[in-house]
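Chemist: Got a predicted structure here, sequence first:
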Amino acid sequence: MHSNFSYPSRRGFLRMSGAGFGHLALTGLLGSLAKTAAAADLNTNNPLAPKRPPLPAKAKRIIFLFMEGAMSTVDTFEYKPELQRRDGKPGPGGGTITASKFQFKQYGQSGAWFSELLPHIAGHADEYCFLRGLYTDTPAHPQAVVQLHTGSANASLTRPSMGSWLLYGLGTENQNLPGYIVINPPVSFGGAANYGSAFLPAYYQGTAITDKGVMPNIQASTSRGLERQQIDLIQDLNREVAAAPGAPEAVEGIIKSYELGFRMQDSVPELLDISKEPQHVLDAYGVKPGIEGSFARQCLMARRLSEAGVRFVEIRQPGWDHHTNLHNGLIEETRRVDQPTAALLADLKQRGLLDETLVLFGSEFGRLPTSQGADGRDHNITGYAMFLAGAGVKKGYSHGNTDELGMAAVDGRMHINDLHATLLGLMGIDHERLTYRYAGRDFRLTDVAGVVQRDVFA
């Protein structure tokens, strides 16, 4: 043992030490020990080891570009001629139909429509598989964001996030990196629930970082030597528990999660140092200081993380909640995401990564075709769009559609559960068989619903 430490209680020590990822992992994992029967099928020696997909996999990893706040798709990539023609007339169910102020035109051989707001993204029109018939259950941002990330808006029981389910089902390709990383995750709208593991073991939760590569769970003031001593002490205590008669096998997983957390502090900061990228790459993404360059930095970091084998990366651009200031707000937000998104797709393709990486772009719901106030649109949960690109999906393809105004999904309707089932299917996982027993029942990402939309599969 280490003579330069005094020994408070185990609980007191853990509360004070905050030993980086080890502390984070332990606090969650100790809470899961009572569920050892449910965890009996886990590989506790290495629960994050890569696993063979049970079905033929079309993609190895996912990058999710989350436009938080509900992007207006009828102003960006959902062209509705009837919306333009009926500008100023009464809308179905009330309100005034409001045409988009932006010019649309078609791109590529597919003839996909994009507004003038997204010229760079439009340049990849023939790569996209549009999901145009999406709908969800609640018009409130907090519940809808959580449902998009976990499959459920039920506030009484937090569910594991889709990245956690994916990591649970497939493990990670790089044992020195977390398999699930979120950059600039939501601090509201559900906060950590959007990347948490809930009742899954804590080593399946997302690792949160900033767009500057800072890992908030690591205490920068703690020297590496002192932190190593802290972890060694905790590991000694854990091994005592593991050696006791009847000790849960999951304690071995706790021990390994500490070591992973310590190793990550060497590998992750270097990986996230985008300053070492060639200038032409930085210019292509539009990397610049401050908030204007935040999304560009995230996109470049997402490419580096995916290239290194991270299974699920989520990046985020807030600011799309345009109940007012719709026109100028869309100009501002699209300026921040258009070039970096296109650069990410081009970079992945140039490196041969797009054929094995699935990219998802979208929001928790959409915006109505009617006006709200002088210059705004209210929430629309009955019909909106996202798009996919990359591994396993048809290129230059549209699945489903909304009505002539963009009000409601009428064809190829996809609930969020269907979206999750389809994403898992593209990764080689049967969403009905990816389950975890908790509180006496089997849970899954898609709950008791979800239909795989195989029409989008290449």
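Modeler: Sure thing, it's come through.
Chemist: For the rest of this, base every contact and every neighbour count on C-alpha atoms.
Modeler: Fine.
Chemist: and residue 84, how many residues sit next to it?
Modeler: Per other Cα atoms under 10 Å, the neighbour tally for residue 84 reads 16.
Chemist: What of the one 10 residues further on?
Modeler: Neighbourhood size, residue 94 [other Cα under 10 Å]: 8.
Chemist: From residue 22, how far off is residue 232?
Modeler: 11 Å (Cα to Cα, to the nearest Å).
Chemist: Could you check which of these two is surrounded by more residues?
Modeler: Taking other Cα under 10 Å, residue 232 and residue 22 do not tie; residue 22 has more neighbours (25 against 16).
Chemist: Surely residue 193 and residue 146 touch.
Modeler: Yes - taking Cα atoms under 8 Å as the definition, residue 193 is a contact partner of residue 146 at 7.0 Å.
Chemist: let's bring in a second model and compare:
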Amino acid sequence: MGDLSNIFPCGRIGRRDLFKSAAGFMGCFMGGALGSMWAEDGHIPDVRIAPTLPVKAKSVIFLYMCGGVSHIDTFDPKDNKWAGKLIDATGFGDNVAEMKRPVIPILRTFTRYGKCGKLVSDWFPNIGGVADEIAFVHSMWCNEGNHFPAVIETQTGHRGRQFDHPCLGSWISYALGTANKNLPTFVNIGRPSSPVQLRRSSISDGRLHRFN
């Protein structure tokens, strides 16, 4: 067995690496602190707004897992009648990507859970145990067949490659308001390797700039 003491070499972290790692958190703090001070001085509108709608939630944690597990393998099973057929044979879309591989059948088994009778994959029996306490949204759909514009549409509700529309964080801030006096109304933590356009679409405040 290797020396496990070297897995997390915190004792040898340099000052440059420390400041580089802490820069993001300092940005979050300073952004909220300066925004609060400027609002009090009248330089920008006050971000400490009251909720515009009656709400029960106090905060939202949104985990957006682009490229995550398929919905048909988790909570939204579909008919296997198209299994083995090419995309062109299904009649769905124009197959712009010219995919030539056949449709793969669903290999999971589903069980109904709770009073709601929710179908849950055998991958998530523990989630099935609390199915009555979870809201499953099956009404969402997207016009795009490509990941890049589909992510933008999901994050902002708008199609195309324009990035000046309010993101989900701005809309939630608009609806819930904020109880903080010295912190941003929302914080986005993304992968550094993500394309800059996708990062921008997930943090853009658009016309709701005063709520960001």
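Modeler: Looks like it arrived, so ask away. Note that the structure is predicted; figures quoted are calculated from it, not measured.
Chemist: Once they're superposed, tell me the TM-score.
Modeler: Superposed pair, TM-score by TM-score structural alignment, normalised by the length of structure 2: 0.63. Supporting alignment: 169 aligned residues with a Cα RMSD of 3.6 Å.
Chemist: So residue 193 and residue 146 of structure 1 - more neighbours on which side?
Modeler: Between residue 193 of structure 1 and residue 146, residue 146 has the larger neighbour count (other Cα under 10 Å), namely 25 against 22.
Chemist: pretty sure that one contacts residue 187?
Modeler: No - using Cα under 8 Å, residue 146 of structure 1 is not in contact with residue 187; the gap is 12.0 Å.
Chemist: Scan structure 2 for its longest helix.
Modeler: Longest helix in structure 2 by number of residues, with DSSP state H as the criterion: helix 15-40.
Chemist: Following element in sequence after it, please.
Modeler: helix 87-90 (DSSP states H and E).
Chemist: Can you tell me what residue 183 of structure 2 aligns to in structure 1?
Modeler: Residue 183 of structure 2 maps onto residue 177 of structure 1 when the alignment is built from TM-score structural alignment.
Chemist: wait, I meant residue 129 of structure 2
Modeler: Residue 129 of structure 2 maps onto residue 123 in structure 1, by TM-score structural alignment.
Chemist: State the span of structure 2 onto which the helix or strand hosting residue 338 of structure 1 is aligned.
Modeler: Using DSSP H and E, residue 338 of structure 1 sits within helix 326-350. Under TM-score structural alignment, helix 326-350 of structure 1 corresponds to no residues of structure 2.
Chemist: Tell me the buried residues in the helix or strand where residue 228 of structure 1 lies?
Modeler: Element membership of residue 228 of structure 1 [criterion: DSSP H and E] is helix 224-243. For helix 224-243 of structure 1, the neighbour count (16 or more other Cα atoms under 10 Å) marks 227, 229-235, 238, 242 as buried.
Chemist: same thing with stretch 169-186 of structure 2?
Modeler: Those buried within stretch 169-186 of structure 2 under the rule 16+ other Cα under 10 Å are 169-178, 182-186.
Chemist: Sketch out the helices for structure 1, chain order is fine.
Modeler: 10-17, 20-30, 81-85, 119-122, 141-150, 162-170, 224-243, 250-271, 279-285, 294-307, 326-350, 416-426.
Chemist: winner for burial among the ones you listed?
Modeler: Burial of those is given as mean neighbour count (mean count of other Cα atoms under 10 Å); helix 162-170 ranks first at a mean of 26.
Chemist: From the contact counts, what lies against it?
Modeler: strand 180-183, strand 312-317 (3 or more Cα pairs under 8 Å, 6 or more residues apart in numbering; DSSP states H and E).
Chemist: Between these, which one is closest to residue 138 of structure 1.
Modeler: Smallest distance to residue 138 of structure 1 across these (Cα to Cα): 20.8 Å, for strand 312-317.
Chemist: Can you name the residues in contact with that closest one?
Modeler: With contact meaning Cα atoms under 8 Å, 6 or more residues apart in numbering, strand 312-317 of structure 1 is reached by 61-68, 163, 166-167, 179-186, 295, 298-299, 302, 305-306, 337.
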